[in-house]
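K.L.:
Starting from these lines, generate the structure:
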Amino acid sequence: MSDYREENIRTLDWKEHIRLRPGMYIGKLGDGNSPDDGIYVLVKEVMDNSLDEHMMGHGARIEVTIKDNTVTVRDYGRGIPLGKVVDVVSKMNTGGKYDSKAFQKSIGLNGVGTKAVNALSNYFKVQSFRDGKTVWAEFSKGELTTASKEERSSEPNGTLIVFVPDDTIFKNFHFKLDFLDDLLWNYCYLNAGLSIIYNGKKYYSKNGLLDLLKRKANEEELRYPVIHLKGEDIEVAISHGNDYGEDLYSFVNGQYTTQGGTHQQAFREAFVKTVRDFFKKDYDSADVRQSIVAALAVRVQEPVFESQTKTKLGSQHMFEKGPTIRNFVLDFLSKELDNYLHKNPAVADILKKRIEQSERERKELSGIKKLANERAKKANLHNKKLRDCRVHYNDEPTGKNKEEYVELQNKTTIFITEGDSASGSITKSRNVETQAVFSLRGKPLNSFGLTKKVVYENEEFNLLQHALNIEDGLEGLRYKNIVIATDADVDGMHIRLLIMTFFLQFFPDLVKQKHVYVLETPLFRVRNKQETIYCYDESEKQKAIRKLGGKPEITRFKGLGEISPEEFAAFIGDDIRAVPVLIEQGEHINALLDYYMGKNTPQRQEFIIGNLKIEVDAVEEAVA
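P.N.:
Below is the predicted model of the structure:
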């Protein structure tokens, strides 16, 4: 055994610890292809400080520029006190948010955010403008390289942050504008009257969560006009649509809590109780919430989040000596929603009909559902389709290393594969801590236009539903990432479409909340005795041939089963290429599915013929 002596004990300084365990501070690293990759968390951490200034009544404009992977954020708040410019971005447990007089209801109180950005950036600059004077400092990977003395300035008050993420940590990264678009719009919806200028485009919301819900949902598919309620420290927008499941967007102090938390659970309970009390009927809670589209924003004093990335609220109380979050939300909805329904009987009538429709559908399903669940329980005891992992997204983190466990939960992934050969390669090369595999028997059923009854009647769909644990909504989702891993041939593409149709038809929230991905695997392996290059398309293959020169060995992978487990490990590890399945805001899901998965219409035939791609052009371009 190795010696364990005093010299084996190390104390890391702040930047070493952040760089050694970045996942504890910013979640997963990634290359920018996923909306929760670390590079977007870096932007958010800087933006959060500017938002906190705005929330305290200072600065109604924030300017954001991203060019050549350099991020610049300029706000017009009070500016960091000039004597503390270096300390605020480079000393742990230093910041204005420990003083409740300066920041009453800020997004974060632990003073870590900008330090993490600083430590994980090749270049980081902070500059404060305050009352005609300025101070700036520059860093590299957390180390101070240059700092100015106090100088005169004609610039208005505020703070400027410039950073370039470290490409040794965020490998081959790039910013996707769509993901930043969502982030900036959410900031504006939660701060009506705030202007954000991003690469010259203006983001602004006049009506807060009302605007959010109109953008997130398709107005034409809402059953009734959005109910918009505002109070001190709380804002709610509610309607019902036609999709299955619940579409909930929850926020705390301007932070989008994608994993919910105490406030979201309080809203779900309070909405059901208020509706039951109003109609004086003991409706089943699932019927009341079925197809709900809602947004909730609360402001909490000193919020407690379950991880540094602040995606789940753990606080029980709104304020130090105030009511619990549960009681606060219940009191608000009991009064305001009840008043609204009394004043708008037409809306109340539509809501009642929607609940009763869900009730009828649930009762129609009850018989088949019971039998299917009994079959699924028996199958789960010997479920050859599922090779499970040890950590799950819905586990309750406990113990001293709670944040490390949350870091693992954010990596939990289930691969949906076709056939035994593909699932065999992934199963042998996966990380058993966080990666599970679900095997399809062949091509699944095209579920478009079918009712939810098919989810229980079709054994494969039912077992998949149970593996994901989404029968009663996303609260119990067992894996954060659902990756469709099929061959890159025509049959594989078809299976992808069928699985995506299943999710969009019956569990659209999985796609809307960006849990569903498609795995990209290499089509070619080009190698000589010195080097091996994996290529994902024809143009990459041609570049690899030119790079290696001579006559390298070229292998064409026809299916995932042809890739050895040793090779496959690299494709599903830290450098995994997984493309998120995205739905445009306000997209008609039913119309979309009807076009692609419905009857073979002349319009679809014309679309296919008009969009056929010929690889010859790509090859010639690559060779040139």
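K.L.:
okay, CA-based contacts and neighbour counts for the rest of this
P.N.:
OK.
K.L.:
Do I have it right that Lys558 meets Pro522?
P.N.:
No: using CA atoms under 8 Å, Lys558 makes no contact with Pro522, being 9.9 Å away.
K.L.:
Run through the residues that contact Gly586.
P.N.:
By CA atoms under 8 Å, 6 or more residues apart in numbering, the contact list for Gly586 reads 214-219.
K.L.:
so which helix or strand takes in it?
P.N.:
If you go by DSSP states H and E, Gly586 is not part of any helix or strand.
K.L.:
measure Trp14 to Glu269 for me?
P.N.:
41 Å (CA to CA, to the nearest Å).
K.L.:
circling back to that earlier point, of Lys558 and Pro522, which one has the most company?
P.N.:
Neighbour totals were compared for Lys558 and Pro522, and Pro522 leads with 22 against 14 (other CA atoms under 10 Å).
K.L.:
Name the residues of the helix ranked longest in the chain that come out as buried.
P.N.:
Secondary structure of the chain per DSSP state H: the longest helix is helix 345-381. Going by neighbour count (16 or more other CA atoms under 10 Å), the buried part of helix 345-381 is 347-348, 351, 354-356, 358-359, 362, 365, 369, 372-373, 376.
K.L.:
Kindly reformat those residues as TSV containing distance to Gly83.
P.N.:
Below are those laid out as TSV (distance: CA to CA, whole Å):
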residue	distance to Gly83
Val347	57
Ala348	58
Leu351	57
Arg354	60
Ile355	59
Glu356	63
Ser358	61
Glu359	63
Arg362	64
Leu365	67
Lys369	66
Ala372	67
Asn373	64
Ala376	64
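K.L.:
Overlap of the contact sets of Lys558 and Pro522?
P.N.:
With CA under 8 Å, 6+ apart, Lys558 and Pro522 have no common neighbours.
K.L.:
Find the pair from the buried residues of helix 345-381 with maximum spatial separation.
P.N.:
Val347 and Ala376 (39.6 Å; CA to CA).
K.L.:
Buried residues in stretch 442-457, which are they?
P.N.:
444, 446-448, 452, 454-456.
K.L.:
let's see this one next to it:
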Amino acid sequence: MLQNYSEDTIRTLDWKEHIRRRPGMYIGKLGDGNFADDGIYVLIKEVMDNSIDEYMMGFGKKIKIDLDEKRLAIRDYGRGVPLGKVIDVASKMNTGAKYDSKVFKKSVGLNGVGIKAVNALSSRFVIQAFRDGQTKKVVFSEGELVEESPVEPTKESNGTFVEFLPDESIFGEYAFKEEYISSLLRNYTYLNAGLAIHFNGEVYRSENGLLDLLDEQMTETGLYKIISLKDDDLEVAVTHCDQYGEEYYTFVNGQHTTQGGTHLIAFREAYVKTIREFFNKNFDVADIRSGIVAAVSIKIEEPVFESQTKTKLGSKDMSPGGTSVRNYVLDFVKGKLDNFLHKNQEIAEIIHKKILESEKERKAISGIQKLARERAKKVSLHNKKLRDCRIHFDSNHERKMETSIFLTEGDSASGSITKARDVGTQAVFSLKGKPLNTYGLTRKVVYENEEFNLLQAALNIEEGLETLRYNKVIIATDADVDGMHIRLLLLTFFLQFFPELVKNGHLYILQTPLFRVRNKKESFYCYNDQERYEAMKKLGKNAEITRFKGLGEISPDEFTHFINRDIRLEPVKMKKEDAFKDVLDFYMGKNTPDRQNFIIDNLVVDEEML
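P.N.:
Down below sits the predicted model:
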């Protein structure tokens, strides 16, 4: 029965109720802390942004952060919130000093929402201001004021203290991962040279800015020393590595814009234009940028982001002067990079050689590329390998961060996942048997091999990650020897030809249960022997135990749990110290005797399979 649409059905939510009912509008997806883009890390960022803004304005060179299980406290040494406005800044929407560009010229938090969202989504939220020998403290719960202290004298230095405990009724059984917090804090130090961030006894500091960022992030040695270009409002660091693809780290006013935006588009255009003019040759765009690794940080007075989570810059103008971001970046790069190359001819020669090598390889496979693209285009309308979803990552849809594609082996596994998936955000790509081992091969194989060509087309990453159609690319293979081999073959493919997909945190491994332990009343799905043991203790000796040998043995009804709310994903990460090329060479290269000896020395017999 339809409800009457009348005046009685119209409701106005107060600020905290609106945030609690629609948290995604303010912090993106929720999550329980297993992934770097989960909402609990956005809460940290919203508080940190205010402290960083103080530093950028010249107040306070230290920020102290303490994590105690689920409670997080941040203390800066800036000017401190004015004591008469402590309650307002934490609980009144559209309240803040950042509307006044004289006070905060180039800050991230411009809409007066961030810290209020943290307050509303925390079961306990404390804010205390220290200002000119006086202090005031207030305590909230779920956005409701529960305690207010009077203004009191203090001997502590100026600044602001914020403590919050995310609400488990919103985030569930969450847990902070120190590695994600550490990554977030390191980015802050790279962008604010000289700032010291103290996190649980460890001090993070950078003296060389974006140079340190690239040095930390690159998994391969650069072909030449990192080029560093900077002025008051724009900093660029760039080099090339002997790898495929393009790799960028972009920031606006200290905010990591993971999806780029106007400033990245402008830099890529400016770099190509400058290189062409310097060598006086109309090189192909792909050849100029092949293997590039760059970081771009820009400061803008009134940035306009495409969402509250500020992952993509949408600004077209910057103050003062009304100069467009595009023109500003073009003029900066053209002037500074051209000047650098004239003064450093040996680096210019290395860049020239890299371009010519890329051009030679591209021309060698141009004919194959054309045929492969035509073939992929023909099958795209009725590609039996791909069961697509309705929403894609390269769209403006509010659920685009939830998009994923499962890479499965065989029809039985893909069939179960296809029936269990969310058709709005989850796609399935079915592999036929084991893919080709691509280690040591050139980009040519991506086009010659029909399966890889179709996979590349499905992901839409031939020209780069800007058009990536799924936020998460999930390898979903059986937990047996063959499944592990297929997983390794796919990892080899992505690391060889699309390392930026891995470095930008888009590649995952699906964890599926090995056992089902059940009786007539309950069922437990166990991912390891310890979980199986615990389930057997709960259900007793008469419990039925099923070992899943493949994904195809799991029914669609059961699979629903494993790929939706209770999904377990293991992110594939690349760090400088991982030496992934050496690992690939050992496992996927031609060192057969060494590998055989390793297998023999580490062979484990599964007694249950005997």
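K.L.:
Need the TM-score between these chains.
P.N.:
Between these two chains, after superposing, the TM-score reads 0.96 (TM-score structural alignment, normalised by the length of structure 2); 606 aligned residues with a CA RMSD of 1.7 Å.
K.L.:
Please identify which pair of the contacts of Gly586 of structure 1 lies farthest apart.
P.N.:
Going by CA to CA, the pair spanning the contacts of Gly586 of structure 1 furthest: Lys216 and Glu219, at 9.0 Å.
K.L.:
follow-up on the earlier one: have a look at how far, on average, the longest helix of structure 1 is from structure 2.
P.N.:
Taken over the aligned residues, the distance from helix 345-381 of structure 1 to structure 2 averages 0.9 Å (mean CA distance after the TM-score superposition for structure 1).
K.L.:
Give the other helices and strands that that helix contacts.
P.N.:
Applying 3 or more CA pairs under 8 Å, 6 or more residues apart in numbering; DSSP states H and E, one finds that helix 345-381 of structure 1 contacts helix 285-289, helix 325-343, helix 453-457, helix 459-468.
K.L.:
Where is the longest strand in structure 1?
P.N.:
Longest strand of structure 1, by residue count under DSSP state E: strand 121-130.
K.L.:
contacting residues around it?
P.N.:
By CA under 8 Å, 6+ apart, strand 121-130 of structure 1 touches 78-82, 85-86, 89, 117-118, 134-142, 153, 155-167.
K.L.:
same thing but 7 Å
P.N.:
Strand 121-130 of structure 1 has contacts (CA atoms under 7 Å, 6 or more residues apart in numbering) with 78-80, 82, 85, 118, 134-141, 155-166.
K.L.:
how much does that strand stray from structure 2?
P.N.:
Averaged out, strand 121-130 of structure 1 is 1.2 Å away (mean CA distance after the TM-score superposition for structure 1).
K.L.:
C-terminal to that strand, what's the next element?
P.N.:
Assigned by DSSP H and E, the successor of strand 121-130 of structure 1 is strand 133-140.
K.L.:
Tell me the helices and strands packed up against that following strand.
P.N.:
Helices and strands touching strand 133-140 of structure 1, by 3 or more CA pairs under 7 Å, 6 or more residues apart in numbering; DSSP states H and E, are strand 121-130, strand 143-147, strand 151-152.
K.L.:
can we see that at 10 Å?
P.N.:
helix 85-90, helix 113-119, strand 121-130, strand 143-147, strand 151-152, strand 158-165 (3 or more CA pairs under 10 Å, 6 or more residues apart in numbering; DSSP states H and E).
K.L.:
Buried ones in the first one, by neighbour count?
P.N.:
By that I understand helix 85-90 of structure 1. 85-86, 88-90.
K.L.:
try the second one
P.N.:
Within helix 113-119 of structure 1, the residues that count as buried by 16+ other CA under 10 Å are 113-119.
K.L.:
Now which residue in structure 2 aligns to Thr521 of structure 1?
P.N.:
In structure 2, Thr521 of structure 1 lines up with Thr512, judged by TM-score structural alignment.
K.L.:
And its match, how far from Ser149 of structure 2?
P.N.:
From Thr512 of structure 2 over to Ser149 of structure 2 (counting by CA to CA), the distance is 51 Å.
K.L.:
Next, the most centrally placed residue in structure 2: secondary structure please.
P.N.:
Structure 2 has Gly505 as the residue nearest its centroid, 5.1 Å off, counting by CA atoms, centre = their mean. Each residue gets one of three states, and Gly505 of structure 2 gets coil by DSSP: H, G, I helix; E, B strand; the rest coil.
K.L.:
Please verify my assumption that it contacts Phe498.
P.N.:
No: using CA atoms under 10 Å, Gly505 of structure 2 is not in contact with Phe498, being 11.9 Å away.
K.L.:
show me what contacts Ser425 of structure 1?
P.N.:
By CA atoms under 10 Å, 6 or more residues apart in numbering, the contact list for Ser425 of structure 1 reads 560-569.
K.L.:
Tell me how far it lies from Pro522 of structure 1.
P.N.:
Applying CA to CA to Ser425 of structure 1 and Pro522 of structure 1 gives a distance of 14 Å.
K.L.:
does the residue in structure 1 sticking out farthest from the centre sit in a helix, a strand or a coil?
P.N.:
Most distant from the centre of structure 1: Gly550, at 44.9 Å, with distances by CA atoms, centre = their mean. Secondary structure, three-state DSSP: Gly550 of structure 1 is coil.
K.L.:
you'd agree it is up against Asn528?
P.N.:
Yes: the criterion here is CA under 10 Å, and Gly550 of structure 1 meets it with Asn528 at 9.0 Å.
K.L.:
Give the intersection of the neighbour lists for these two.
P.N.:
By CA under 10 Å, 6+ apart, no residue touches both Gly550 of structure 1 and Asn528.
K.L.:
show me what contacts Ser291 of structure 1?
P.N.:
222-223, 239-247, 354-355, 358.
K.L.:
what do you get if the cut-off is 8 Å, keeping everything else the same?
P.N.:
Counting by CA under 8 Å, 6+ apart, Ser291 of structure 1 touches 240-247.
K.L.:
Take those and keep only those in strands.
P.N.:
240, 247.
K.L.:
Between the contacts of Ser291 of structure 1, which sits nearest Asn33 of structure 1?
P.N.:
Asp247 (23.2 Å).
K.L.:
how many other residues sit next to the closest one?
P.N.:
Neighbour count for Asp247 of structure 1, taken as other CA under 10 Å: 25.
K.L.:
Next: Glu246 of structure 2.
P.N.:
21.
K.L.:
quick one: it and Lys503 touch, right?
P.N.:
No: using CA under 8 Å as the test, Glu246 of structure 2 is too far from Lys503 to be in contact (10.7 Å).
K.L.:
For Glu566 of structure 1, what is the enclosing helix or strand?
P.N.:
Using DSSP H and E, Glu566 of structure 1 falls in helix 565-571.
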